[in-house]
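In: Structure, please.
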Amino acid sequence: MPFQPAAHDGVAHCFSPGLLAFEHRPANASAATNTNVLIWVGGLGDGLLTVPYPTAIASKLPPNWILAQPLLSSSYAGWGTSSLVRDADELAQCVKYFRERRGPGAKIVVMGHSTGCQDAIEYVSSPSDPSAAASRTPLDAVILQAPASDRQAMLQSLGKASFDAANDVARQYVEDGRGEDVLPFRVTEKDFKKTPISARRWLALASPDKKGADDFFSDDLPDESLKKTFGAVPKGLGVCVLYSGSDEFCPSSVDKGGLVRRWSGFVKEAGGVWEEEFGGVVPGATHNLKGSSETVVSDLCRRVVGFLQKVEKGEAAHL
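Out: A predicted model of the protein is given here:
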């Protein structure tokens, strides 16, 4: 999906001081009242329109759905000193904003991309503080697109020696009471250029002990970890996983289909509604679909729209 210079019509919603959500208004948008909301949350380094496929999804949504993309404190380079909990709390303000304006009958779905998938899980499960999830405005469903492991992606990119060395520096910062201090760029710039990253956030992502606050999707996590994430979703929540079949950040050793099936067991046990028809591995899809063919992009859009239609009918979620 190559870059196309273009103007994008839309509406900016200021849902909290300093935070806004951009509602896409594609050229083919209907004049009908838009009731339901798909909130799209990007990954590390993402901001407004940095990932192209949400625009394609917005153009194919049914007339009673909109796609809104929030800009959180962690957007662009802000993620390096932020956290999933902060993301989820800010996202909760966005959900509350649209819920109050759309009414109790509206369907609200959060779609995460990459680390945005962790935000979605943090919102509904909150592994570090389950009571926090219970206090947030309920969602009808979540979609996880490209839920790759940050730890395994970083290890693949850096190599074990550099990965271990970076973790040692970050650990020392934390032990010295400097967890919120930014690590030297010589430690972090190979993967993240000049993005300021605190020692705490680095360890949350790198998760050298497999207990990092951001480590939800690695394929070597024990059952006890998955019970706190996929196994803690609210009863009746619709869950659709769209794992990119050609995700360049996912090690070739990962059995994508097997991993998705493993997650499904925890969701079902928790009483969530696992999406079988449209969910699963998306053949040919890269991490954010840049470089993917139009056929692959269309397939992703078809899956998202199909799932949302089931959510609207009550077939993919029940509150």
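In: hey, let's count contacts and neighbours off CA atoms from now on
Out: OK.
In: so what's the closest residue to residue 3 other than its chain neighbours up against?
Out: The shortest distance from residue 3 to any non-neighbouring residue, by Cα to Cα, 6 or more residues apart in numbering, is to residue 52 (7.3 Å). Residues counted as contacts of residue 52 (Cα atoms under 8 Å, 6 or more residues apart in numbering) are 1, 3, 289-290.
In: Roughly how far does residue 52 sit from residue 109?
Out: 19 Å (Cα to Cα, to the nearest Å).
In: Over to residue 21?
Out: Applying Cα to Cα to residue 21 and residue 109 gives a distance of 14 Å.
In: same check, this time on residue 23
Out: Taking Cα to Cα, one finds residue 23 at 14 Å from residue 109.
In: before we move on, what about residue 18?
Out: 23 Å.
In: Comparing the two, which shows the higher neighbour count?
Out: The residue with more neighbours, out of residue 18 and residue 109, is residue 109; 25 against 9, by other Cα atoms under 10 Å.
In: And the contacts of the helix or strand hosting the more buried one?
Out: Assigned by DSSP states H and E, residue 109 belongs to strand 108-113. By Cα under 8 Å, 6+ apart, the surrounding residues in contact with strand 108-113 are 36-43, 95, 99, 117-120, 139-147, 288.
In: just stretch 285-300 next, same as before
Out: 1-2, 51-53, 56, 113-114, 146, 244-249, 282-284.
In: can you map out the strands along the chain?
Out: Secondary structure of the chain (DSSP state E): strands located at 10-16, 19-24, 36-41, 65-71, 108-113, 141-145, 238-244, 273-274, 280-282.
In: structure for this one too, so we can compare:
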Amino acid sequence: MYLQSTTFMAHTFPVTVHEYPSTRADGHPMYAYEHEVSSLAPTRNALVFIGGLGDGPFGVPYARTIAKKAGLGTPGYSVFEVRLSSSFSGFGYGSLAKDVKEISAFVAYLRKTLDKDKIVLMGHSTGCQDCMEYADYEKYGNERVGGLILQGPVSDREALSPVVDAAVLKGYVEYAAARIAEGRGDEMMPKGRLPDTFKDSPLTAYRFHSLAAVGGDDDYFSSDLPDDKVAAFWGRLQQPVLIVPSGKDEYVPAPIDVGKLVDRWKSFCKPGIASDLSGLIPGANHRVDDGSAQEWLAGRVAGFLASI
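Out: All right, here's what the predicted structure looks like:
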């Protein structure tokens, strides 16, 4: 889900910048940022953090908290944040498919250049959609990973339902669908045909439809998805997955019981795939701003990494 405004405190912290070959058509390299870890021993494994709509490296507060815990294991994990072409306001031009190709290029760099052993993807918000899409190895033939962590998985279309009249939203989605049918899916949506949430960032007809339409490419976590869809998404997972939604996520409409939704997702996973450490982060908002909630999350992540 897209966050319109956030207040940040000024501070500094050390990172290592990695430049690596990308899949971009212009051949321009891409960049990732490695957090400093607490361990003095070299880390053999990597946790790749992927933010949500409007996020980019260092845009989600708890990544550094996780980095401090993840580096303490034996063997430890380094935490990396990737600047995708869809980072920050670039999400409006992007797609999950494009993200998967760029993430796979970074996973290949970690494995072949940095000689990392186990590589785990962690998504926040729409980054969780990237993780679920990444798991479709048959579709993409992408670099495989050793596990997935989903924090704050929410349905974008359900998040819009309390703030946009249903008939109005339906009209926006139909407009986008018509542009796609005309072969104009890469054209920008007029501001007058976008919810206020998205009016500060350019958004193609394709990406808006992907986020807001029933069955759009981003529609992984809606509570009303039929069983066959849910079974297809979660049944194809071949690696362990930790599911940690926020306990008080402001983007989840009140009627939805997230605990029951997580149980439903887990029920469609193959045996041994869904981690028993999965659960709602107590008292956490969407971004897990609270310090104690961050510590709870970091503990669950560290436990999961140690278990796989």
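In: Roughly how far does the aligned residue in structure 2 for the residue nearest to residue 3 of structure 1 sit from residue 98 of structure 2?
Out: Residue 52 of structure 1 maps onto residue 61 of structure 2 when the alignment is built from TM-score structural alignment. Distance of residue 61 of structure 2 to residue 98 of structure 2, computed by Cα to Cα: 25 Å.
In: now residue 82 of structure 2
Out: 14 Å.
In: between the two, which one's more packed in?
Out: Taking neighbours as other Cα under 10 Å, residue 82 of structure 2 and residue 98 compare with residue 82 leading, 23 against 17.
In: Surely that one and residue 52 touch.
Out: No - applying Cα atoms under 8 Å, one finds residue 82 of structure 2 not in contact with residue 52, separated by 12.0 Å.
In: since we're on the residue lying closest to residue 144 of structure 1 once chain neighbours are set aside, how many residues are nearby?
Out: With sequence-adjacent residues excluded and distances taken as Cα to Cα, 6+ apart, residue 144 of structure 1 is closest to residue 241, at 4.7 Å. By other Cα under 10 Å, 26 other residues sit near residue 241 of structure 1.
In: In structure 2, what sits opposite residue 241 of structure 1 in the alignment?
Out: Under TM-score structural alignment, residue 241 of structure 1 pairs with residue 243 in structure 2.
In: repeat for residue 254 of structure 1
Out: By TM-score structural alignment, residue 254 of structure 1 lines up with residue 256.
In: residues contacting its match?
Out: Residue 256 of structure 2 touches residue 223, counting by Cα under 8 Å, 6+ apart.
In: circling back: average separation of the strand holding residue 109 of structure 1 from the aligned part of structure 2, please.
Out: Averaged over the aligned pairs, strand 108-113 of structure 1 sits 0.4 Å from structure 2 after superposition, using mean Cα distance after the TM-score superposition for structure 1.
In: corresponding residues in structure 2 for that strand?
Out: Under TM-score structural alignment, the match for strand 108-113 of structure 1 is residues 119-124.
In: got it, and stretch 141-154 of structure 1?
Out: With TM-score structural alignment as the criterion, stretch 141-154 of structure 1 aligns to 147-160.
In: Going by residue numbers, what spans are helices in the stretch 101-250 of structure 1?
Out: Taking DSSP state H, counting those that start in this stretch, the helices of the stretch 101-250 of structure 1 run over residues 115-125, 130-134, 150-158, 160-175, 185-192, 199-206, 223-226.
In: Turn the ones you listed into TSV, columns for mean neighbour count and distance to residue 304 of structure 1.
Out: Shown next, in TSV, are the helices of the stretch 101-250 of structure 1 (neighbours: other Cα atoms under 10 Å; distance: least, Cα to Cα, whole Å):
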stretch	mean neighbour count	distance to residue 304 of structure 1
helix 115-125	27	15
helix 130-134	17	24
helix 150-158	19	24
helix 160-175	16	36
helix 185-192	15	30
helix 199-206	24	27
helix 223-226	14	24
